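S.K.: pasting a predicted model and its sequence here:
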Amino acid sequence: MKIGPYQLNSQVMLAPMAGITDQPFRQLCCQLGAGLAVSEMMSSNPKVWNTDKSKQRMVHSKEAGIRSVQIAGSCPEEMAFAAKVNAQSGAQIIDINMGCPAKKVNKKLAGSALLKEPAQVEAIVKSVVQAVDIPVTLKIRTGWCENSRNGIEIAKIAQDNGIASLAVHGRTRNDFYKGHAEYDTIKAIKQAVSIPVVANGDITTVEKAEQVLNHTQADAIMIGRGAQGRPWFFREINHFLATGNKLKTPSLDEVRAILLAHVNELHQFYGDFKGVRFARKHVSWYIQTLSALNEGFSESFTEDQGKVFRAKFNGLETESEQLDALNLFLDSFTGL
């Protein structure tokens, strides 16, 4: 799949997730097989750009791979300006967020709330595309609610106004993340437009990845929650799609190396105080993954032990305490 001039080396992407797909996690997922990793959502409002969080999200030039930066907002002029600033800061692709279901975003007529306003969608897309000379992509949901699935209409607006590719989460805004994603609407969107379409939602196994690609005929798939605590999921999907065979479960030694390196990167990126806090949620997901891979490790490992460790880990306040605790915990298992 290509986005503008950029050839992706995999048809499996990392979805943008606020507070999760920061630079350390994006880099890790790309190293482990993601063809593209889209950044966390960044507000188009310049008044909030002076916060530490926004400043960290606006550093793109040091990243390896294709740099895709997601922006969110409701004002075409602000969105265009945000696109220009991020392009100047090293972004190679600008992604527009029209899929976020969060109330604090929607009440400002941003994110998926824009799906109720096709004219505003067109104004924003047109403004952003005209503002930069790099590809612009769009992420949407199937519609605002079950009775207003207008994904095809929005997709045609996107195509007619220069969007380079379209990612579709198979839920409406009112679904939030409840129930199950549906893929018939994504299939219909793919049939209605000629630009690349990316299918997103509930892809948590290699078999599901293949099924979604086959059913929707999408050009690529996008993984969100399925990659939390499991960044190697991308290479597993790539291998399965290429060979029809499953990769062997990663060894405990490899999981340890990935986990410890990730925690180190979080501390280096955020500093001690924030690094400790961001590490907590990622480590929690890794431990849950280890629980699911129980058959590969010590028979004594149980989900309850994982819960006990996570509670203890969440009380630690320094990088050294976190790393020591992780090493002691992982030492209690037998590698594959």
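M.R.: All right, it came through fine.

S.K.: contacts, neighbours, all on C-alpha from now
M.R.: Will do.

S.K.: am I right that Lys307 sits in a helix?
M.R.: Yes. With DSSP: H, G, I helix; E, B strand; the rest coil as the criterion, Lys307 is assigned to a helix.

S.K.: list the contacts of it.
M.R.: Neighbour list for Lys307: empty [criterion: Cα atoms under 8 Å, 6 or more residues apart in numbering].

S.K.: and it, how far is that from His180?
M.R.: In this view, Lys307 and His180 are 26 Å apart by Cα to Cα, to the nearest Å.

S.K.: tell me the spacing between the closest residue to Asn106 other than its chain neighbours and Arg141.
M.R.: Take Asn106 and drop its neighbours on the chain: the residue closest to it by Cα to Cα, 6 or more residues apart in numbering is Ala113, 5.0 Å away. Ala113 sits 10 Å away from Arg141, taking Cα to Cα as the criterion.

S.K.: hmm, back to that, hang on, the residue nearest to Asn106 packs against Lys103?
M.R.: No. Checked against Cα atoms under 8 Å, the pair Ala113 and Lys103 is beyond contact range at 9.1 Å.

S.K.: who has more neighbours, these two?
M.R.: Taking neighbours as other Cα atoms under 10 Å, Ala113 and Lys103 compare with Ala113 leading, 22 against 13.

S.K.: ok, now which ones touch the more buried one?
M.R.: Residues near Ala113 by Cα under 8 Å, 6+ apart: Met98, Pro101, Asn106, Lys107, Trp144, Arg173.

S.K.: buried ones only from those residues, please, as a ChimeraX command.
M.R.: To isolate the buried members of the contacts of Ala113 in ChimeraX, using 16 or more other Cα atoms under 10 Å:
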select :98,101,106,144,173
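
S.K.: format the contacts of Ala113 as CSV; extra columns: distance to Asn327.
M.R.: As requested, these are exported to CSV (distance: Cα to Cα, whole Å):
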residue, distance to Asn327
Met98, 41
Pro101, 38
Asn106, 42
Lys107, 44
Trp144, 46
Arg173, 41
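
S.K.: one more structure, for comparison:
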Amino acid sequence: MVKIGNIELPDFPLLLAPMEDVSDPPFRRLCKLHGADMMYSEFISSEGLIRDAMKSRQKLDIFDYERPIGIQIFGGDEEAMALSAKIVETVRPDIVDINYGCPVKKVVCKGAGAGVLKDVDLMVRLTKAVIKSTHLPVTVKTRLGWDEDSINIDEVAERLQDIGVQALTVHARTRAQMYKGHSDWTHIERVKNNPRITMPIFGNGDIDSPEKALEYKNRFGLDGMMIGRAAIGYPWIFNEIKHYFKTGEKLAPPTMEDRVEAARNHLTWSMDWKGEHIGIVEMRRHYTNYFKGIPGFKEYKQRLVTTNDADGLYKTLEEITEVFGSFQFVQQ
């Protein structure tokens, strides 16, 4: 069992990464259904929360069936981070998570996300401000360092633990790498093996198959792993990994019926949460991922991304089952 504050997670938990424009309640619900042990909201700007920006506030929506769930905030100002943690606490998540890993320019330029990797003293001050202003366990997600020449994850882990951070997730790339190149988990392994480190350490980056998940679990000896991009359009990955851990065998890939059902649920929950119009429009980015690699699918994809009414979309999804029902998917 892995503990974060008073939250008990199973041995070697699988976490769903906080992904901008992806990890919203409808998507999280699907991942929970398919085996994610803990999930995080999309990251939320501390300044946006304080300004009461509607998009930021909407990201605070969490539901009991998602628990345990963390809400992730980012920012570069101590006061704003402290105040936003107080706001986050009002919706009663299980965890407040701080993002020091987002490599995107508009975040880094504000001295937030991975931008804070250049100034560990600031990172410590920001984190302290959050810890002081909430009763919830505080966790952090970060990267190895700013670039290859400034990998500072060892110092970051020790200093964050010393001020009360209760778990650390490390994306095994530098900020300079963005999402390119290979992740290097040996740095996270070193942090985990540091005798001073007692908080749970989770790894993130490039986990895209049950085989790789098992290899990394055995090789690096971490407390669990976080899965991000591999779950987009493929929420089954969590249960597939768990099954492989237990049996050494791969589950059969989801059938066309499974995929259509997931897309239909995703659409329905999207409309329930965001309203019909926005739910339909924002769902468009997901269809390609559900129906990857199907020959002759172009016309249906076109319909899915241009149809503006729910009935028309449900009809198209039904038709996909009829037309492509016998298509054999190969294992990921």
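M.R.: Arrived safely. Every value quoted in this text rests on a predicted model; they were computed, and no experiment measured them.

S.K.: thinking again about what came up before, now do the shared contacts for Ala113 and Arg141 of the first structure.
M.R.: Shared contacts of Ala113 of the first structure and Arg141, counting by Cα under 8 Å, 6+ apart, come down to Met98, Arg173.

S.K.: Arg225 of the first structure pairs with which position in the second structure?
M.R.: Taking TM-score structural alignment, the alignment pairs Arg225 of the first structure with Arg229 from the second structure.

S.K.: just Gln268 of the first structure next, same as before
M.R.: Matched by TM-score structural alignment, Gln268 of the first structure corresponds to Asp272 in the second structure.

S.K.: name the helix or strand for that match, please.
M.R.: If you go by DSSP states H and E, Asp272 of the second structure is part of helix 256-274.

S.K.: and the next helix or strand after that helix, how far out from the chain's middle?
M.R.: The C-terminal neighbour of helix 256-274 of the second structure among helices and strands, as given by DSSP H and E, is helix 276-290. The gap between the average C-alpha position of helix 276-290 of the second structure and the chain average comes to 19 Å, counting by Cα atoms, centre = their mean, to the nearest Å.

S.K.: so for helix 276-290 of the second structure, what gets flagged as buried?
M.R.: The neighbour-count criterion (16+ other Cα under 10 Å) identifies Glu276, Gly279, Ile280, Val281, Glu282, Met283, Arg284, His286, Tyr287, Thr288, Tyr290 as the buried residues of helix 276-290 of the second structure.

S.K.: from Met41 of the first structure, how far out is the residue mapped onto the fourth one from the first structure?
M.R.: Applying TM-score structural alignment, one finds that Val281 of the second structure aligns to Arg277 in the first structure. In this structure, Arg277 of the first structure lies at 20 Å from Met41 of the first structure, with Cα to Cα as the measure.

S.K.: in the first structure, which strand is the longest?
M.R.: Counting residues, the longest strand found in the first structure (DSSP state E) is strand 36-43.

S.K.: in contact with whichever residue in the second structure pairs up with Ala72 of the first structure, which residues?
M.R.: Using TM-score structural alignment as the criterion, the counterpart of Ala72 of the first structure in the second structure is Phe74. By Cα under 8 Å, 6+ apart, the contact set of Phe74 of the second structure is Phe43, Ile44, Ser45, Ser46, Met81, Ile98, Asn99, Tyr100, Ala112, Gly113.

S.K.: pick the one among those residues closest to Ile188 of the second structure.
M.R.: Nearest to Ile188 of the second structure among these, counting by Cα to Cα, is Tyr100 at 15.5 Å.

S.K.: if I pick that closest one, what's in contact with it?
M.R.: Each residue near Tyr100 of the second structure by Cα under 8 Å, 6+ apart is listed here: Phe74, Ala112, Gly113, Ala114, Gly115, Val116, Leu117, Val140, Lys141, Thr142, Arg143.

S.K.: what count of nearby residues applies to the counterpart of the fourth one in the first structure?
M.R.: Aligning on TM-score structural alignment places Ala114 of the second structure opposite Ser112 in the first structure. Counted by other Cα under 10 Å, the residues lying close to Ser112 of the first structure total 26.

S.K.: next: Glu47 of the second structure.
M.R.: Neighbour count of Glu47 of the second structure, defined by other Cα under 10 Å: 20.

S.K.: how about the strands in the first structure?
M.R.: Secondary structure of the first structure (DSSP E): strands at 2-3, 6-7, 12-14, 36-43, 67-72, 93-98, 136-141, 165-169, 197-200, 220-223.

S.K.: average distance between the longest one and the second structure?
M.R.: What it means is strand 36-43 of the first structure. Taking mean Cα distance after the TM-score superposition for the first structure, the mean distance separating strand 36-43 of the first structure from the aligned residues in the second structure is 0.5 Å.

S.K.: what span of the second structure lines up against that strand?
M.R.: Using TM-score structural alignment, the residues of the second structure aligned to strand 36-43 of the first structure are 38-45.

S.K.: how long is the matching stretch end to end?
M.R.: With Cα to Cα as the measure, stretch 38-45 of the second structure spans 21 Å from end to end.

S.K.: from what I can see Glu47 of the second structure touches Ala80, true?
M.R.: Yes. Between Glu47 of the second structure and Ala80 there is a contact at 6.1 Å, judged by Cα under 8 Å.

S.K.: excluding chain neighbours, what is closest to the alignment partner in the first structure of Ile95 of the second structure?
M.R.: Ile95 of the second structure maps onto Ile93 in the first structure, with residues paired by TM-score structural alignment. Once flanking residues are discounted, Ile93 of the first structure sits nearest to Ser68: 4.5 Å by Cα to Cα, 6+ apart.
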